[in-house]
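Peer 1: okay, predicted coordinates and the sequence, questions at the end:
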Amino acid sequence: MAIVVALGTLLGAVPFGPVRFGPAGALFVGLAIGALDPRLGEGLGLVQTLGLALFVYTVGLAAGSGFFRDVRRQLPLMGGSVVVLAVVAGAAMAGGALLGLAPPLRSGAFAGAMTSTPALAAATSLAGTDEPAVGYSLAYPVGVTVTILVVAAVLARPWRARRDPDPVAGVGLVDISVEVDRGGRLGDIPGVADQRVRLSYLARGGRTRVVSPDEVLLPGDRVVVVGPAAAVAEVRDRLGRQVTEHLADDQRTVRFRRFLVSDPRVAGRTVGDLDVPGRFQGVVTRVRRGDLDLLAHDGLVLELGDRVRVVAPRGQLPGISALLGDSERKVSEVDALSLGVGLALGLLVGLVSVPLPGGLTFALGSAAGPLVVGMVLGRLERTGPIVWGLPNAANLTLRQLGLLLFLGATGLASGQAFAAQAFTGLGLRVVLLAVVLALVGAVLFVALARAVGTSAPRAAGGLAGFVGQPAILAYANGRAVDERIEAGYAALFALGIIAKILLVQVIGSG
């Protein structure tokens, strides 16, 4: 496994035209090494389960809040994706019959092209043979490769989305100093009352202090306005004019500083809950979360690892530091209690079986169970003293580790079957069918995303979830910093698994 992870990382960094396979390199290296000796692929079920559960659970934690906020917006994409999967299933039946493939091979090719291990399990149970596994092992790399190429094309040429709001990551924040010509109550200024901008410094009569929530601005005042460029320009035009002397450069009495949220008692609370104006005569202006720079507003929920920029009197800074924690060491530690409980809940939910017609059963499994639970816990943020969220750095580290373990173990376990059939006539027909299925599914899904007004980043993440492949999500995240990618993945992943499990049984029975 260590060799597969190391060599797979090297392969994933090699550019093939505009594409780098990233973590998917571990899958291809695993297939090559697993083909050398059948013993290398034995006994890896637990590694696959643990790796996959770690990956999808951490994705769920990160995407849960955004998913539930945007679920209404994503309903057309979710409903349409089920129709697209039904079309792909019909293509698998018709194409498989045309190529002379038996139903078990067709079902395996469908599961592999859509990279769905739970669907493979359902197909194997129905067939009672290993034929679906052969089709799966041949089609799986094809599904990953074709979909990554389509995602690369989507992100390389994004389109405007009429129904998708701009990402937080792409907005960018600016701060300027404005001299007030037309004063008034702070709450009456457009953009301030609805917290699209924040005001921090106030200079009046030769004295600089922090703006108070009930401030009345007077002509001649100078203030600092923070927010997206368009909203800041609107407030500037309402108040007066921009001046070149920036108030934030003078830190003799008032200072700005970033504090690290490391105290679990603060995580899961909102900016408004901290009451920084009332307790410290200061104001929170920005929150840095991973690569995202967020404008602070009273309803913004803080997470472990956030870097909070506060403007406050110099003497109040130690108190703010004590409140937020501001400890690199503490935020680097993973809360094993919340991680263990959350993963256990996800795996338990995955074990719940629902009876289906024909004596079959359906379960979310180790792929969708932890994802669904992670999304719910990510939305809850905390339960009493337990903070479910992970610091961003820890989340990304566990996510990458889980992904590499899962893909490497999958490659090692499938290497023998892949090598036995890859270069035979039967194998080539399965690969051809997989190419058709992957292309039909990806192209129809992208067309659907554009038709319902979804942005290119959300479509890329949704396509990764539609296909059900973590490596594709990792590739998309490597190409663009946009929170809509993970939200799209979370919206489609669990739904796709359920639909594929049902459809693969139709394919295998006919």
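Peer 2: Here it is on my side, so go on. Numbering: from 1, shown residues only.
Peer 1: switch to C-alpha atoms for all contacts and neighbour counts from now on
Peer 2: Fine.
Peer 1: ok, and what's touching stretch 396-408?
Peer 2: For stretch 396-408, the surrounding residues in contact (CA atoms under 8 Å, 6 or more residues apart in numbering) are 1, 4-5, 8, 23-24, 26-27, 29-30, 47-56, 58-59, 470-471.
Peer 1: how about that stretch: buried residues?
Peer 2: Across stretch 396-408, burial judged by 16 or more other CA atoms under 10 Å covers Leu396, Leu398, Arg399, Gln400, Leu401, Gly402, Leu403, Leu404, Leu405, Phe406, Leu407, Gly408.
Peer 1: check it against this one:
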Amino acid sequence: MSAVSFAILAIAAVAVAGLMFGGIKVRGVSLGTAGVLLAGLIAGDLIGRAGGSVDSDMLSFAKEFGLLLFVFTTGIELGPGILRLLARRGASLNLMATGIVVLGLGSAMLAAWLLGLTPPAAAGLFCGATTNTPALAAAEQALSWRRSSESRENGVTGDAPAPTNDLRGGDSQDAAAVPSESHDRITDLTATYAVTYPGGVAGIILAMLLLRRLFRIDVATEARLLREQEAAEHEALERRCLLIDNRHLNGLPFGRLAGVEETGIRISRILRSDSNDVVAANDRTVLHPGDVIQVVGTRESLDRIEPSIGPKSDIDLTQRTGNVRVSRVFVTRSEILNRSLAELALDQLFGTTVTRIERAGIEMPARGATQLHFGDVVHVVGDPAAVEQTAALLGNSARSLQQTPFVPMFIGITAGILLGTIGIPVPGLATPVRFGLAGGPLLAGIAFGLVGSIGRLVWYIPSSANHALRQLGMILFLAAAGLGAGRTFLALAFSLEGAGWIVAGLLTTLLPLLIVGIVARVWAGQNYCILCGAMAGSMTDPPALSFAQSLTESESCSKAYAAVYPLTMLLRIVAAQLLVLLG
């Protein structure tokens, strides 16, 4: 069997075994896709003991491509609602994440002092315990810069031999030992990272479960309370029938009323004073005293405009006969994307009006300046023929909503990869900060999901396809990570020194999460779903996010994760380099 075929077989077998194991529930809790990591560790060790190996290039590709799929599709889904979350909870969530990073740095420094680890080994422990590969790369770069600096200071070219060094701080070496010592430091860094990384993933999940048990949290109740809280923060739209008694409105089109565009109020029906039939209305509809109109808006906006029109009417226009149809229409036609309702002028073209818009599960007023995005659901009111014409203009194609446009998707992935390679200079650090494959595609996905479309390029992935791609990406990542680390991890795990690293790494993971989680829950009353997402984001750990999503079945986890990710990534990269440079 070829190396490629064996690698694919190993990943598939690990995925099957891990998902089956992860599906087993103990007291209502299961590991879900995280079970794939455990299966991969065991399989990697067994393959190594049998004298075999899995092609490292194939594992690297599967791991990185899986990670990229997961974070990019997560970003696409988060894009439309991320600004709203940042405005409401961004400050508090990032304060939590900063506390977790600072406490984690302190825990790693304490563990290094107790175990007598070298600064590079301490940095490796910090990166592994917090599951942050970009921080590891940054630490390696900082170590290379430190080696060059020490060589220049001691006048060493790097050709002289040097004795080897272990993971503990030891006797000082002479100047000629700098190059070889630096090689040993790289080994220190990568070894402690490899040993503590699996425990870091497990530690985040364990912290979530411990907090759930400590506060006896019912996850379904927490998710329901969060939905109710979000609904209360976003004022719902309602209908109201008003009797026109202001004679100054006689002969005035509804769209010219003061405050209509500002408040987003829309008129949908009108009953003339001299008629028994209700007809459709729009901004061009001329008003007369004695008419009854039905308007749509938030309660606050309706209360504001009611005194200038007239009192509430006992007549419910939705229950009266008339040639009026209401239809929910999907926006799927690329030619009208990012065009505003005012530009489309549906009232002039067809005599219809859009009364409200649903986007990313949120209902919003249909202002003239509101631009339409792919997948928006607009409520169109008019006579039946006009509504059909409006639906044709907007697209309303159920088939388009089930298709994934792959060209924009791969453009977004390419942009994310390039974004991850861009160095961000940080004063005081020798090497620039980079977000890498874990951060670049996530930020690109959020940006493209927020924009929605550019010309005929549409960044939209159906919900079912998005979920499938995320799951596939995470399974590939965990299977490859487990197979790659299995033999090293289990061999060191049963040694005295390796066990010490694992325990230290697990405590570096657990203590900050539990301390901040308890404080956030007790003093701030933070919702458990939001808390889990912020904890996963503070560790920049996609597997933990996947577990949190399966545990809570709430997309709020992903939103909290994305809200803290950029700042957390920056802080962890800086912290890892500080451990190396200041040690």
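Peer 2: It's in. Note that the structure is predicted; figures quoted are calculated from it, not measured.
Peer 1: hey, where'd the strands end up in the stretch 101-250 of structure 2?
Peer 2: According to DSSP state E, counting those that start in this stretch, the stretch 101-250 of structure 2 carries its strands in the segments 237-243.
Peer 1: go through the buried residues of stretch 396-408 of structure 1 and name the one nearest Val354 of structure 1.
Peer 2: Phe406 (25.8 Å; CA to CA).
Peer 1: re earlier: quick one: which of the buried residues of stretch 396-408 of structure 1 sit in helices?
Peer 2: If you go by DSSP state H, the buried residues of stretch 396-408 of structure 1 have Leu396, Leu398, Arg399, Gln400, Leu401, Gly402, Leu403, Leu404, Leu405, Phe406, Leu407, Gly408 in helices.
Peer 1: which position in structure 2 aligns with the fourth one?
Peer 2: When structure 2 is aligned by TM-score structural alignment, Gln400 of structure 1 is paired with Gln471.
Peer 1: separation between its match and Thr73 of structure 2?
Peer 2: 10 Å (CA to CA, to the nearest Å).
Peer 1: ditto for Leu490 of structure 2
Peer 2: Leu490 of structure 2 is 33 Å from Thr73 of structure 2, by CA to CA.
Peer 1: isn't Leu218 of structure 1 up against Leu186?
Peer 2: No: with contact defined as CA atoms under 8 Å, Leu218 of structure 1 does not reach Leu186; the gap is 10.5 Å.
Peer 1: what is in contact with the two at once?
Peer 2: What both Leu218 of structure 1 and Leu186 touch, as defined by CA under 8 Å, 6+ apart, is an empty set.
Peer 1: circling back to that earlier point, can you lay out the buried residues of stretch 396-408 of structure 1 as TSV showing distance to Ser509 of structure 1?
Peer 2: TSV is the format used below for the buried residues of stretch 396-408 of structure 1 (distance: CA to CA, whole Å):
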residue	distance to Ser509 of structure 1
Leu396	41
Leu398	39
Arg399	37
Gln400	37
Leu401	38
Gly402	34
Leu403	33
Leu404	34
Leu405	33
Phe406	30
Leu407	29
Gly408	31
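Peer 1: what is the nearest of those to Val435 of structure 1?
Peer 2: Distance to Val435 of structure 1 across those (CA to CA) is lowest for Leu407, with 20.3 Å.
Peer 1: relative to Leu343 of structure 1, how far out is the closest one?
Peer 2: Counting by CA to CA, the gap from Leu407 of structure 1 to Leu343 of structure 1 is 19 Å.
Peer 1: give the buried residues for stretch 450-464 of structure 2.
Peer 2: Within stretch 450-464 of structure 2, the residues that count as buried by 16+ other CA under 10 Å are Leu450, Val451, Gly452, Ser453, Leu457, Val458, Trp459, Tyr460, Ile461, Pro462.
Peer 1: chain center to that stretch: distance?
Peer 2: Centroid displacement of stretch 450-464 of structure 2 relative to its chain, using CA atoms, centre = their mean, to the nearest Å, is 16 Å.
Peer 1: got the end-to-end distance for it?
Peer 2: This stretch, stretch 450-464 of structure 2, spans 19 Å end to end (CA to CA).
Peer 1: what about the closest residue to Glu77 of structure 2 other than its chain neighbours, helix or strand, and which?
Peer 2: The shortest distance from Glu77 of structure 2 to any non-neighbouring residue, by CA to CA, 6 or more residues apart in numbering, is to Gly449 (6.6 Å). For Gly449 of structure 2, the host element (DSSP states H and E) is helix 436-451.
Peer 1: mind checking how far that helix is from the chain centre?
Peer 2: For helix 436-451 of structure 2, the distance from its own C-alpha centre to the chain's C-alpha centre is 9 Å (CA atoms, centre = their mean).
Peer 1: what's downstream of that helix, the next helix or strand?
Peer 2: Following helix 436-451 of structure 2 in sequence order, the next helix or strand is strand 453-454 (DSSP H and E).
Peer 1: mean shift of that next one relative to structure 1?
Peer 2: By mean CA distance after the TM-score superposition for structure 1, the fitted strand 453-454 of structure 2 averages 3.0 Å away from its aligned residues in structure 1.
Peer 1: pull up the aligned stretch in structure 1 for that strand.
Peer 2: Going by TM-score structural alignment: strand 453-454 of structure 2 matches residues 382-383.
Peer 1: neighbours of Gly206 of structure 1, how many?
Peer 2: When neighbours are counted by other CA atoms under 10 Å, Gly206 of structure 1 registers 6.
Peer 1: just the ones of the contacts of stretch 396-408 of structure 1 in helices?
Peer 2: Of the contacts of stretch 396-408 of structure 1, the ones assigned to helices by DSSP H are 4-5, 8, 26-27, 29-30, 47-56, 58-59, 470-471.
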